[in-house]
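Asks: have a look at this prediction, sequence included:
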Amino acid sequence: MVKMRFLGVSAFEIETAGGMRILIDPYITGNPDCPIAADDIEKADLILVSHSAWDHVGDSIELAKRTGAVFMSGHDVHALAQREGVPKEQIMGTQPGATREVVAAGESVCVRATVAHHASFMSPEEGVYLSAPPLGFVIYTEDGVRIYHPGDTCLFSDLKLIAELCHPQVLMIPVDSVNPGAPRR
């Protein structure tokens, strides 16, 4: 059985039936909705970061360095992770459409990166800007569970296509603030 826990904003923790621990957008420190502290996370096997916003990168780099987890992201966050000292052998870059297999904790998962529509850029120092397409992720566990985390995105027609092609059984919809002027349905 797969266990999942919402950690606030876009952050989720997944534990597969075989014990692999996956963190998505682990914004823990400073997140008023997160029920745990970053130090409470003793084990992570895979960390997925959807894009370079501070509330998605969050504690991902420190957690990767501390736990030895595979760190998967777009190329902007990949560059930041290398710059901040995550060992190269832990970093796995990806882009929309790519599927990567990750083997850890005695099992494997496949992660398909999907398109997301949102801004994704950072400036790690004055005059330096990094940008890459924001991502969503479809996670395929060994026991057949399919989990879709769309990252920060707006509504767009490919959401239907992703559902038709990937057949997710679990949808992790990140919810942050609500714009009071936004249309309601």
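Replies: Here it is on my side, so go on.

Asks: going by C-alpha atoms from here, please, whenever you check contacts or count neighbours.
Replies: OK.

Asks: host element of residue 56?
Replies: Per DSSP states H and E: residue 56 is located in helix 54-57.

Asks: quick one: buried residues of that helix?
Replies: If you call a residue buried by 16 or more other CA atoms under 10 Å, then helix 54-57 has these buried ones: 55, 56, 57.

Asks: list just the nearest of those to residue 14.
Replies: Nearest to residue 14 among these: residue 56, at 16.1 Å, using CA to CA.

Asks: isn't the closest one right up against residue 49?
Replies: Yes - taking contacts as CA atoms under 8 Å, residue 56 lies within contact range of residue 49: 6.5 Å.

Asks: dropping in the other structure now:
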Amino acid sequence: MDYANRKPKPKKKSGKSTSQRGKSTRGAAPKQTKQVPWVAVVIVIALIAAFVYGLITIKGDGDNSALAEQENAQAVDDLPVKPQEKWQYIEELESKQVEVDVPERELGPPKLMQCGSFRKQSDAERLRAEIAMAGLESQVRGTEGKNGLWYRVILGPYETKRAAERDRHKLQRAKIYGCAIWNWNLD
């Protein structure tokens, strides 16, 4: 049944009509007294009595527990002595040395990161200022290509690609995207 959308039941009008003396014309219903469920009361009392009796019998006497402790102490004394273990590998490892061959990392050519290439120098300087606000230093270099003069905004040189990636992530956090890492020489 959908209780949220149900309509409230209409209230019933009281059917009592009063006479001249203020008495009801309908017969009054006799009062109903509730009967006490004696069977349930007896069962509850019996359960409580059984619970109390159980607690008293579980508690037990103090003499029996002392006797049990003495028996446990004798049983512990009857056990053989636990042998001491001597580990040999600890002594063997103290005299050993571990040798590890670590190959040297080969460094490739220096890395440069280009963040933009513009026809106007003012656009390149604007990007350079945004990079400076991110906390990095960049350069604007003019290069002559087939299509004329271009102004590139570059960062670097970096010895490793990891260092260049670190700066690129810093620029991405400053919302400067599109930077690419290349193996370039400054020549």
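Replies: Structure received. A quick note: this is a predicted structure, and the numbers were derived from the prediction, not measured.

Asks: please work out the TM-score for the two chains.
Replies: In this superposition the chains share a TM-score of 0.19, using TM-score structural alignment, normalised by the length of the first structure; 58 aligned residues with a CA RMSD of 5.0 Å.

Asks: before we move on, the earlier item: can you put the buried residues of helix 54-57 of the first structure in TSV and add distance to residue 128 of the first structure?
Replies: As requested, the buried residues of helix 54-57 of the first structure are arranged in TSV below (distance: CA to CA, whole Å):
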residue	distance to residue 128 of the first structure
55	20
56	19
57	17
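
Asks: what packs against the strand or helix carrying residue 162 of the first structure?
Replies: Residue 162 of the first structure belongs to helix 158-166 when assigned by DSSP H and E. Judged by 3 or more CA pairs under 8 Å, 6 or more residues apart in numbering; DSSP states H and E, helix 158-166 of the first structure has no packing partners among the helices and strands.

Asks: now do the buried residues in the helix or strand encompassing residue 64 of the first structure.
Replies: In this structure, residue 64 of the first structure sits in helix 60-67 according to DSSP H and E. Neighbour-count burial for helix 60-67 of the first structure flags 60, 61, 63, 64, 65 (criterion: 16+ other CA under 10 Å).

Asks: who touches the helix holding residue 162 of the first structure?
Replies: With CA atoms under 8 Å, 6 or more residues apart in numbering as the test, helix 158-166 of the first structure has contacts from 114, 138, 146.

Asks: downstream neighbour of it in the secondary structure list?
Replies: Next helix or strand after helix 158-166 of the first structure toward the C-terminus (DSSP H and E): strand 170-171.

Asks: name the residues of the lengthiest strand in the first structure that are buried.
Replies: When the first structure is scanned for its longest strand (criterion: DSSP state E), the result is strand 107-115. Using 16+ other CA under 10 Å as the test for burial, strand 107-115 of the first structure gives 108, 109, 110, 111, 112, 113, 114, 115.

Asks: and stretch 122-131 of the first structure, by the same measure?
Replies: The neighbour-count check on stretch 122-131 of the first structure (16+ other CA under 10 Å) flags 122, 131 as buried.

Asks: in the second structure, which spans are helices?
Replies: Counting by DSSP state H, one finds helices in the second structure at the ranges 38-59, 62-78, 88-95, 121-133, 161-173.

Asks: and stretch 114-134 of the second structure, what's buried?
Replies: The neighbour-count check on stretch 114-134 of the second structure (16+ other CA under 10 Å) flags 114-118, 121, 124-125, 127-128, 130-131, 134 as buried.

Asks: is it true that residue 171 of the first structure touches residue 139?
Replies: No - judged on CA under 8 Å, residue 171 of the first structure makes no contact with residue 139 at a distance of 10.6 Å.
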